[in-house]
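Undergrad: Structure for the following, please:
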Amino acid sequence: MNMTDMGEVVAYLLRYRSAERSPAGRKRRAAREGQASERDVCALLDDASDTEREGLRDFLAGMGLRLTAFEAGDYPGIAPGSRYYALLADPQLEQPPLFSREAIFEALRLRQESRGELAQWYLQLWLLMQTLLYTRYNRALSDVSRYQEATFASGELLELLRDQLEALRDLGEAAPETSRALLEERGEDLSRRVRAFIDLQVRAGLLEAPRDEAGEGDIWQQTLLGALEAEQVGIHQLSHLQALARGAISEAEGVPVAAGIDGEETAAEETDAEEDAP
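TA: Okay, the predicted model is just below:
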């Protein structure tokens, strides 16, 4: 893999975020003007020497990214003899402008909303999407292998959003001030924001139409890349919320709570250990 080859591989991965040697249920992406095909990108990655792979890793690390390869036995949906390459943001490194919020603001803006208001719309829609992809299936963020069963219809996300806004209205003055701007929607605003949000997820490679139901309705399925990224978010960005949830449960049961992050025991775990001790 020379520098030209590496440039083609990186350009492809920045566009699609993933590449698959023998994708199941879809055609491989053909070459576009100025961009290699999926077949050629996978061949270059498969045939790269250890030194070339190290150079590619260093190159991507400079942009806050890492490339991970998965084989057929790692996750469902990867065909026998295939290999799935996923380009992920490295949580240990500073993120490049590629992962900036500007694309989100541009896509969700309908009028002259502030960046804070647009961030509220994205957060609400993202959390509701997690309800459809995880809570509904009694699935943890670590259940990456169940990504193929995680589907939802656009209408379901829209209905959840409407319910969420009604709940905010019911709170009246008790509603968080930062969320009140969400109640100023007009006409088809909610439908437009849901469509824009889903389009963002599809463009980022996090959602796709189910491969066995393409063209049969407005149904979306999480991709393997989307499941891997959600797991990473859970580990590196949401672990403090999981600790708070564990704390709330323990307090409800009458057990005082200590820190429960990074391997530290909660008071509940310490109590169990004492009861089990001889």
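Undergrad: hey, let's count contacts and neighbours off CA atoms from now on
TA: Fine.
Undergrad: Quick one: classify residue 216 as helix, strand or coil.
TA: Using DSSP: H, G, I helix; E, B strand; the rest coil, the structure places residue 216 in coil.
Undergrad: Could you do the one 5 residues further on as well?
TA: Residue 221 falls in the strand class when you classify it by three-state DSSP.
Undergrad: Residue 209 is in contact with that one, correct?
TA: Yes. With contact taken as C-alpha atoms under 8 Å, residue 221 and residue 209 are classed as touching, separated by 5.8 Å.
Undergrad: out of the two, which sits in the more crowded spot?
TA: Just comparing residue 221 and residue 209: by other C-alpha atoms under 10 Å the higher neighbour count belongs to residue 221, 21 against 18.
Undergrad: Alongside the first, I'd like the structure of this one:
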Amino acid sequence: MNPTEIGIVFAYLLRWREISGNPPGRNLRDGERAVARILANCNSSALNDFEDFLNAQGFSLVDRDGVEFGIPPKAGTPNTIWVLTRKRGEDVAPYVDNRWYIEAMRDGRGGDREAKKHETIFWTARLWLTLQWFFYEKIDRLPSEVSRYSEAFVSKRLFVEELSSGIEKMGNSGRPEGEAGVVWDHFWKDKGKISTWAARFLNVMEQSGMIEATGNKDEWRQTVLAAIEMADNSSQEISYLLPPKQPLASRETAALLLGETVADENQQQ
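TA: Here you go, the predicted model:
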């Protein structure tokens, strides 16, 4: 991969975050076949160099075989899906606005801007978790089951209903003590704006390529990009945050989070 090709592929990844020579469920985008061929024709050394280039800017490249998604190979067409993700432990490059979604979610109508920002973060977290409930728990799907992304649907009506039900249950259970009470206050205060928050959030998710319209009014499905990213994140991070069943697993988790080996951690005891 020469410098010109690196620039072409990188620019495409920054714009779309996903490259597929034979994309599932959609048509090829302008220029996509060309960048897919560039990546497909790279040897391991060239791909490692490109990964180093991405890592230096806080990114990493994940690839999946199209066969996993039921895409039959075509002669002369790359059958790999590449996804641009964040590089764990590295700061993203300064030119990347990784908080644009906060501004997109905020109403900006007066008040204290910092308070609005905190409120937006609280709501975005709850909205995101609710969306994942539709994509995974509701259909009894694991994050590793990437190929089932085509079964993961959400409609605005059902999304709002689920949010409203959750906020109502939370409110009826009473205000908790401490910091949790502050979050409770924000949700309870804005319970009448759930539909507005939901509409903004779904719009942001569509803009970011996490969901795509199905053709039915106010209905979306998870994108293959979102499914691959969730699988990658869950395999790398979520398992470390879940409570282990055995004491040894707890020590292993602590050691991994500290960047140590289990042997190192045991020697310190």
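Undergrad: Now for residue 221 and residue 209 of structure 1: what residues contact both?
TA: Taking C-alpha atoms under 8 Å, 6 or more residues apart in numbering as the contact rule, residue 221 of structure 1 and residue 209 have no neighbour in common.
Undergrad: What ranges does structure 1 have for its helices?
TA: In order along the chain, structure 1 carries the following helices (DSSP state H): 3-16, 38-47, 50-61, 102-108, 115-133, 154-171, 189-203, 224-236, 239-252, 267-276.
Undergrad: Quick one: work out the angle between the fifth one and helix 224-236.
TA: It stands for helix 115-133 of structure 1. Regarding helix 115-133 of structure 1 and helix 224-236, their directions subtend 110 degrees when assessed with axes from the mean of the first three to the mean of the last three C-alpha atoms, to 10 degrees.
Undergrad: Which residues does helix 115-133 of structure 1 contact?
TA: Contacts of helix 115-133 of structure 1 from elsewhere in the structure, counted by C-alpha under 8 Å, 6+ apart, are 104-105, 108-109, 139, 150-152, 157, 160-161, 178-179, 181-182, 194, 197, 222.
Undergrad: Now the buried members of these.
TA: With burial judged by 16 or more other C-alpha atoms under 10 Å, the buried subset of the contacts of helix 115-133 of structure 1 is 104-105, 108-109, 139, 150-152, 157, 160-161, 181-182, 194, 197, 222.
Undergrad: which among the residues you listed gets closest to residue 54 of structure 1?
TA: Closest approach to residue 54 of structure 1 among these (C-alpha to C-alpha): residue 222, at 30.2 Å.
Undergrad: Distance check, that closest one against residue 91 of structure 1.
TA: According to C-alpha to C-alpha, to the nearest Å, residue 222 of structure 1 and residue 91 of structure 1 sit 21 Å apart.
Undergrad: before we move on, back to that, any chance of the helices of structure 1 in a markdown table, plus distance to residue 259 of structure 1?
TA: Conversion of the helices of structure 1 to a markdown table gives the following (distance: least, C-alpha to C-alpha, whole Å):
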| stretch | distance to residue 259 of structure 1 |
| --- | --- |
| helix 3-16 | 39 |
| helix 38-47 | 43 |
| helix 50-61 | 33 |
| helix 102-108 | 35 |
| helix 115-133 | 25 |
| helix 154-171 | 31 |
| helix 189-203 | 35 |
| helix 224-236 | 16 |
| helix 239-252 | 8 |
| helix 267-276 | 8 |
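Undergrad: Burial check on residue 249 of structure 1, number of neighbours?
TA: One way to gauge burial is a neighbour count; for residue 249 of structure 1, by other C-alpha under 10 Å, it gives 12.
Undergrad: ignore the last one, residue 247 of structure 1
TA: Other residues near residue 247 of structure 1 come to 21 when the count uses other C-alpha under 10 Å.
Undergrad: Excluding chain neighbours, what is closest to it?
TA: What sits nearest to residue 247 of structure 1 in space, not counting adjacent residues and going by C-alpha to C-alpha, 6 or more residues apart in numbering, is residue 257, at 5.8 Å.
Undergrad: ditto for residue 199 of structure 2
TA: In space, residue 199 of structure 2 comes closest to residue 156 once its chain neighbours are excluded; the distance is 7.4 Å by C-alpha to C-alpha, 6+ apart.
Undergrad: what sits against residue 156 of structure 2?
TA: If a contact means C-alpha under 8 Å, 6+ apart, then residue 156 of structure 2 has 198, 199, 202, 218, 219 as its contacts.
Undergrad: what's the distance between it and residue 125 of structure 2?
TA: Between residue 156 of structure 2 and residue 125 of structure 2 the distance is 17 Å, computed by C-alpha to C-alpha.
Undergrad: Now do residue 126 of structure 1 against residue 270 of structure 1, distance only.
TA: Using C-alpha to C-alpha, one gets 35 Å for the distance from residue 126 of structure 1 to residue 270 of structure 1.
Undergrad: Give the aligned equivalent of residue 128 of structure 2 in structure 1.
TA: Using TM-score structural alignment as the criterion, residue 128 of structure 2 maps onto residue 126 of structure 1.
Undergrad: typo on my end, residue 101 of structure 2
TA: Taking TM-score structural alignment, the alignment pairs residue 101 of structure 2 with residue 104 from structure 1.
Undergrad: Correct me if wrong: its match contacts residue 200.
TA: Yes. Applying C-alpha under 8 Å as the test, residue 104 of structure 1 and residue 200 come out as touching, 7.3 Å apart.
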